[in-house]
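*Asks:* got a sequence here, can you model it:
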Amino acid sequence: MRTLHGSLLKTELLVRLFLIIFFFYTDKAPGFVRKIQKEEYWLYNFPRTISYYPSAYLWLTVLFSPLITVWIVYFFTKDKVDAVQSLLGSCLSIFLAGSITNVVKMGVGRPRPDFLARCFPDGDIDDSMICKGNVKDVIDGYKSFPSGHSALSFSCLGFLSLYVAGKLHVFNPTGRGSAWRLMCVIFPLLWATMIAVSRTADYHHHWQDVTVGSILGLTIAYLVYRMYYPSLQRLNSHVPYVSISPADTQIPYIDHRMDTPLTPLSPSHTTDIEQLLKTV
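*Replies:* Okay, here's the model as predicted:
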């Protein structure tokens, strides 16, 4: 078993610290101000409502769900290396997806569905689009695409879904056919889906924002997970790469007990097959 060298661990932590700082900086920075045509008013004239899944709940989710999940796994395995690797992976997945989302938000500048209510709180829309609302609300109103809630929830809960699937061997012969294992994998994805859907229900995002944000978050989660853990189809899917010795890197996708050596065809069998093909 190997562990991260001290200098390498420091580098990994510095990368995450940079992403965290970059995320919170870009989260409040102003972005591109997109022009709105009168014909588009109906797209951005929805009422302002409270978030059905507020940001405070989102941060409780993305910060504590990895900690709780990893602690439960550690309680049974007592594997400190796996705990460190999973926490490094989940942190990277969350803040990498969040940083990418913020950069795209700033570049696109798509207004939210409730933008006109933010821009003109009194309901008197001015075609010159000189906003009268709170400056912070207006700046945030231009950051609809893609959805940050969707990206963060899927980057976190999607990573945990893959992590649990690897630990329970859901997609290899060891755990196939077990409904409860599959439900443990689906639950985090359902949770993330409902968070994403809530952003259209409270008029904070368009459906395109939620769709792209979810795909972005899930893609980052998968890429980061595969950096730290083998394929879910391998028998050692529960072991992080850093704990796998070079001799174990070729562990197959199927159980050795299920392997049946192939017997070469005898010359007579080969002749019979050739004759059969000629008659077809």
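
*Asks:* contacts, neighbours, all on C-alpha from now
*Replies:* OK.

*Asks:* any idea which residue is closest to the centre of this structure?
*Replies:* Centroid check for the chain by CA atoms, centre = their mean gives residue 155 as the closest residue, at 2.3 Å.

*Asks:* wait, what's in contact with it?
*Replies:* Residue 155 sits next to 90, 93, 94, 97, 216, 217, 218, 219, 220, 221 when contact means CA atoms under 8 Å, 6 or more residues apart in numbering.

*Asks:* please flag which of these sit within helices.
*Replies:* Among the contacts of residue 155, the members falling in helices (DSSP state H) are 90, 93, 94, 97, 216, 217, 218, 219, 220, 221.

*Asks:* quick one: the strands in the stretch 101-250 of the chain?
*Replies:* Ranges of strands in the stretch 101-250 of the chain, per DSSP state E, counting those that start in this stretch: none exist.

*Asks:* so residue 270 is in which element?
*Replies:* Assigned by DSSP states H and E, residue 270 belongs to helix 267-279.

*Asks:* farthest-separated two in the contacts of residue 155?
*Replies:* Largest separation among the contacts of residue 155 by CA to CA: 90 and 216, giving 14.9 Å.

*Asks:* the more surrounded of those two?
*Replies:* Between residue 90 and residue 216, counting by other CA atoms under 10 Å, residue 90 is the more crowded of the two (26 against 23).

*Asks:* wait, isn't that one in contact with residue 159?
*Replies:* Yes: taking CA atoms under 8 Å as the definition, residue 90 is a contact partner of residue 159 at 6.4 Å.

*Asks:* what do those two both touch?
*Replies:* Residues touching both residue 90 and residue 159 (CA under 8 Å, 6+ apart): 221, 224.

*Asks:* remind me what the helix or strand in which residue 25 is found packs against, helices and strands.
*Replies:* Using DSSP H and E, residue 25 maps to helix 6-28. If contacts are counted by 3 or more CA pairs under 8 Å, 6 or more residues apart in numbering; DSSP states H and E, helix 6-28 sits against helix 80-108.

*Asks:* I'd like the structure of this one too, to check against the first:
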Amino acid sequence: MRETTTVRRPLRLRPVRPAGWWFDGVLLAALVALTAALAAGQLLDVDLTVREWVNAHRPEPARQVAVVLNFLGQGGWVLMPLTFGLGVAVAVRTRSIRPLLVGVGAFVLTSFTVGPAKLWTDRAAPSSKLPPEESVQIFATLPPDEWDLSYPSGHVANTIIWYGAVALLVAALLRTLDRPAAPRSLYVAIRVAPPAIVFCTTTYLGWHWITDSVAGLLLGLLLGRLLGRVPWDDLPLPDLPGGVHRRGVFTDDL
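*Replies:* The predicted structure follows:
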């Protein structure tokens, strides 16, 4: 009897823009340089100046609008339910488990990077009751009851990563509905508008120093590119009941 073998498809990374790893290196270098500058006491005056300005220009109606808009960056209440909800919808229509892996990947990526970075840098928030010249310090020794998870901004980083996943799943869902391909501008808007809004609102509300938000932007872009490269259709999965390991869910047209 002739023995049959299964030929595995080669893993090919999905394309990202700009192409290549050079841009990832630029983002990483910029994040390291920013962190080192803050640790050396540089740029702290910028943080303090922005803090003073937003505190002096935050009328109650504007604050309420900013609070509502900032919900775009809420991971547990908005981003995770939205992503996994879209994943379930695509999974049901394609009868494949692969769309659910996108949300799992985003969760794992953010959990093992953003949170540990906050614990490591140990920075207070602009709204801290400590004197500003103390709360603005990075790698500080803060009191046990002090909020010390400011750097980098998790709202900004998470928004970039999760809305990248949302854009991917929206494209997959539209294909399952036999709808015309959405314009690329739609996916650009999904990826760009929420992070820009969250960047501005977290800084305006005094929930993060502006350098926290810049660091969150750099880290989010770096991690978002890593997540965007994952070849979801080619990830090796065991044969599952009902063939739910099937491929052909995603394309590279984003």
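
*Asks:* how alike are these chains, TM-score-wise?
*Replies:* For this chain pair, the superposition-based TM-score is 0.53 by TM-score structural alignment, normalised by the length of the second structure; 187 aligned residues with a CA RMSD of 4.7 Å.

*Asks:* can you pull the buried residues of the helix holding residue 25 of the first structure?
*Replies:* 16, 19, 20, 22, 23, 26, 27 (16 or more other CA atoms under 10 Å).

*Asks:* could you redo these as a markdown table and give each row distance to residue 136 of the first structure?
*Replies:* A markdown table is the format used below for these (distance: CA to CA, whole Å):
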| residue | distance to residue 136 of the first structure |
| --- | --- |
| 16 | 27 |
| 19 | 23 |
| 20 | 21 |
| 22 | 19 |
| 23 | 17 |
| 26 | 13 |
| 27 | 11 |
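
*Asks:* between which two of the residues you listed is the distance greatest?
*Replies:* 16 and 27 (16.2 Å).

*Asks:* helices of the second structure, start to end?
*Replies:* When assigned using DSSP H, the helices of the second structure occupy the ranges 22-39, 44-56, 60-70, 80-94, 98-111, 114-121, 132-135, 154-176, 184-204, 210-228.

*Asks:* as JSON lines, the ones you listed with distance to residue 252 of the second structure would be great.
*Replies:* Output for the helices of the second structure, formatted as JSON lines (distance: least, CA to CA, whole Å):
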{"stretch": "helix 22-39", "distance to residue 252 of the second structure": "19"}
{"stretch": "helix 44-56", "distance to residue 252 of the second structure": "40"}
{"stretch": "helix 60-70", "distance to residue 252 of the second structure": "31"}
{"stretch": "helix 80-94", "distance to residue 252 of the second structure": "16"}
{"stretch": "helix 98-111", "distance to residue 252 of the second structure": "15"}
{"stretch": "helix 114-121", "distance to residue 252 of the second structure": "27"}
{"stretch": "helix 132-135", "distance to residue 252 of the second structure": "45"}
{"stretch": "helix 154-176", "distance to residue 252 of the second structure": "9"}
{"stretch": "helix 184-204", "distance to residue 252 of the second structure": "12"}
{"stretch": "helix 210-228", "distance to residue 252 of the second structure": "10"}
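
*Asks:* out of those, the one nearest residue 7 of the second structure is which?
*Replies:* Closest to residue 7 of the second structure of the helices of the second structure is helix 98-111 (CA to CA; 19.6 Å).

*Asks:* now residue 194 of the second structure: how far from residue 107 of the second structure?
*Replies:* Distance of residue 194 of the second structure to residue 107 of the second structure, given as CA to CA, to the nearest Å: 18 Å.

*Asks:* ok, those two, which is more surrounded?
*Replies:* Under the criterion of other CA under 10 Å, the comparison of residue 194 of the second structure against residue 107 puts residue 194 first, with 19 against 16.

*Asks:* so what corresponds to the more buried one in the first structure?
*Replies:* Using TM-score structural alignment, the equivalent of residue 194 of the second structure in the first structure is residue 191.

*Asks:* please name the residues that touch that match.
*Replies:* residue 157.

*Asks:* go on, residue 212 of the second structure?
*Replies:* Residue 212 of the second structure sits in contact with 150, 151, 152, 153, where contact means CA under 8 Å, 6+ apart.

*Asks:* alignment lookup: the last one to the first structure.
*Replies:* Residue pairing (TM-score structural alignment): residue 153 of the second structure is matched to residue 147 of the first structure.

*Asks:* number of residues surrounding its match?
*Replies:* 29.

*Asks:* touching, it and residue 215? I think so.
*Replies:* No: Residue 147 of the first structure lies out of contact with residue 215 (CA under 8 Å); the separation is 10.4 Å.

*Asks:* now the match of residue 194 of the second structure: how far from residue 81 of the first structure?
*Replies:* Taking CA to CA, one finds residue 191 of the first structure at 28 Å from residue 81 of the first structure.

*Asks:* do you know how far the corresponding residue of the first structure for residue 212 of the second structure is from residue 271 of the first structure?
*Replies:* Taking TM-score structural alignment, residue 212 of the second structure has residue 209 as its aligned residue in the first structure. Counting by CA to CA, the gap between residue 209 of the first structure and residue 271 of the first structure amounts to 62 Å.

*Asks:* give me the spatial nearest neighbour of the alignment partner in the second structure of residue 86 of the first structure, chain neighbours excluded.
*Replies:* When the second structure is aligned by TM-score structural alignment, the residue opposite residue 86 of the first structure is residue 102. Spatially, and ignoring its direct neighbours in sequence, residue 102 of the second structure is nearest to residue 165 (6.4 Å; CA to CA, 6 or more residues apart in numbering).

*Asks:* the one you found matches what in the first structure?
*Replies:* Under the alignment (TM-score structural alignment), residue 165 of the second structure maps onto residue 159 of the first structure.
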